[in-house]
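A.B. asks: Sequence and predicted structure, then a few things I'm wondering about:
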Amino acid sequence: MRAFFILVSGLLFGLGVTLSGMVDPLKVLNFMDITGTFDPTLLFVMGAGLAVTLVGYRIVLGWQKPLLAERFHLPVRSMIDARLLAGAALFGIGWGLSGFCPGPAVASLVFGHLPSVIFVAAMAAGMVITRRLAPRAG
């Protein structure tokens, strides 16, 4: 049953980013080009996502436990440290240079475009290298 909900969630996410056009890296790059071909679409997508998340968290965190787990798994660390800042900077630089965000990049694989494949392969390699080289944060 859990695998079914994971599949449905992934399909819903993929459908959402595809319909919103966020699988097209030019949408993101044009959003960042405020003096040229500015496209505010990303702002509306992020705003809608934030609104759904705020409402969803208020509802779900009122439950005693999640539907498909024994307990909620919420972040316990709230400190802003060098590791968090470096990760955020790398994410932002990669997003700004490529126009790909990890989720939409994976969703865009269904279209078979070479830039999507290269980005996701590089992202996966970076994840493997980071897990092997970086010490585990407590």
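C.D. replies: Thanks, I have it. Numbers count the residues shown, from 1 in each chain.

A.B. asks: Only C-alpha atoms from now on, for both contacts and neighbour counts.
C.D. replies: Will do.

A.B. asks: secondary structure class for Phe5?
C.D. replies: helix (DSSP: H, G, I helix; E, B strand; the rest coil).

A.B. asks: Pasting the second one now:
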Amino acid sequence: MRLIVAYIIGLVFGTGIAISGMANPAKVLNFFDVAGSWDPSLAFVMGGALAVAALGYRFVLRRPGPVLDTRFHLPGLKLIDARLVGGSAVFGIGWGIAGFCPGGALPALGTGRWEVFAFTAALVTGILLAHFIQSLGARRGRASA
């Protein structure tokens, strides 16, 4: 049942990305081009998503627990540290260069365009590299203790 629900949620998300045009990197890049062919539609998509998420969180978190899990999995840290800022910067730079973010790239894989596959490969490589670097730091921390 969890896989079916995850599939439906992914289908709704991917459909929303496609309908809003966020799978088109040119549309996203035009949002960042404030001195040229600026397209504000990304701000409206983000604003709509934020409103839906805010209402959803208020409704869902009033429940005693999730329907398909034993507990809610919410972030526990509220600290703004170098990892968070650095990761956000890398995300923003990559989004500004490529015109894709992970949420828009995955549904865009269905277009078959090589640019989407190149971005997704770079995304997966970056995730694996970050995990590798993090595990090296953890090993060094254990070795010096």
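C.D. replies: It's in. Treat the numbers as computed from the prediction; the structure is a model and nothing was measured.

A.B. asks: Quick check: TM-score for this pair?
C.D. replies: Remark: TM-score between the superposed chains equals 0.96 [TM-score structural alignment, normalised by the length of structure 1]; 137 aligned residues with a CA RMSD of 1.2 Å.

A.B. asks: Do you have the helices of structure 1 handy? List them.
C.D. replies: In structure 1, the helices defined using DSSP state H lie at 2-19, 25-32, 41-60, 82-98, 102-107, 114-133.

A.B. asks: Let me have those helices in CSV, adding distance to Ala69 of structure 1 and mean neighbour count as columns.
C.D. replies: Converted to CSV, these look like this (distance: least, CA to CA, whole Å; neighbours: other CA atoms under 10 Å):
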stretch, distance to Ala69 of structure 1, mean neighbour count
helix 2-19, 9, 13
helix 25-32, 35, 20
helix 41-60, 13, 12
helix 82-98, 28, 13
helix 102-107, 23, 20
helix 114-133, 26, 14
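
A.B. asks: roughly how far apart are the spatially most central residue of structure 1 and Ser116 of structure 1?
C.D. replies: For structure 1, the residue nearest the mean C-alpha position is Gly103 (4.4 Å; CA atoms, centre = their mean). The gap separating Gly103 of structure 1 from Ser116 of structure 1 is 11 Å, by CA to CA, to the nearest Å.

A.B. asks: try Leu54 of structure 1
C.D. replies: Using CA to CA, Leu54 of structure 1 is found at 30 Å from Ser116 of structure 1.

A.B. asks: now swap in Pro40 of structure 1 and tell me
C.D. replies: Pro40 of structure 1 is 22 Å from Ser116 of structure 1, where distance means CA to CA.

A.B. asks: cool, and Thr35 of structure 1?
C.D. replies: Thr35 of structure 1 sits 27 Å away from Ser116 of structure 1, going by CA to CA.

A.B. asks: And Gly62 of structure 1, by the same measure?
C.D. replies: 39 Å.

A.B. asks: same thing with Asp81 of structure 1?
C.D. replies: Distance of Asp81 of structure 1 to Ser116 of structure 1, computed by CA to CA: 31 Å.

A.B. asks: same thing with Asp33 of structure 1?
C.D. replies: Taking CA to CA, one finds Asp33 of structure 1 at 21 Å from Ser116 of structure 1.
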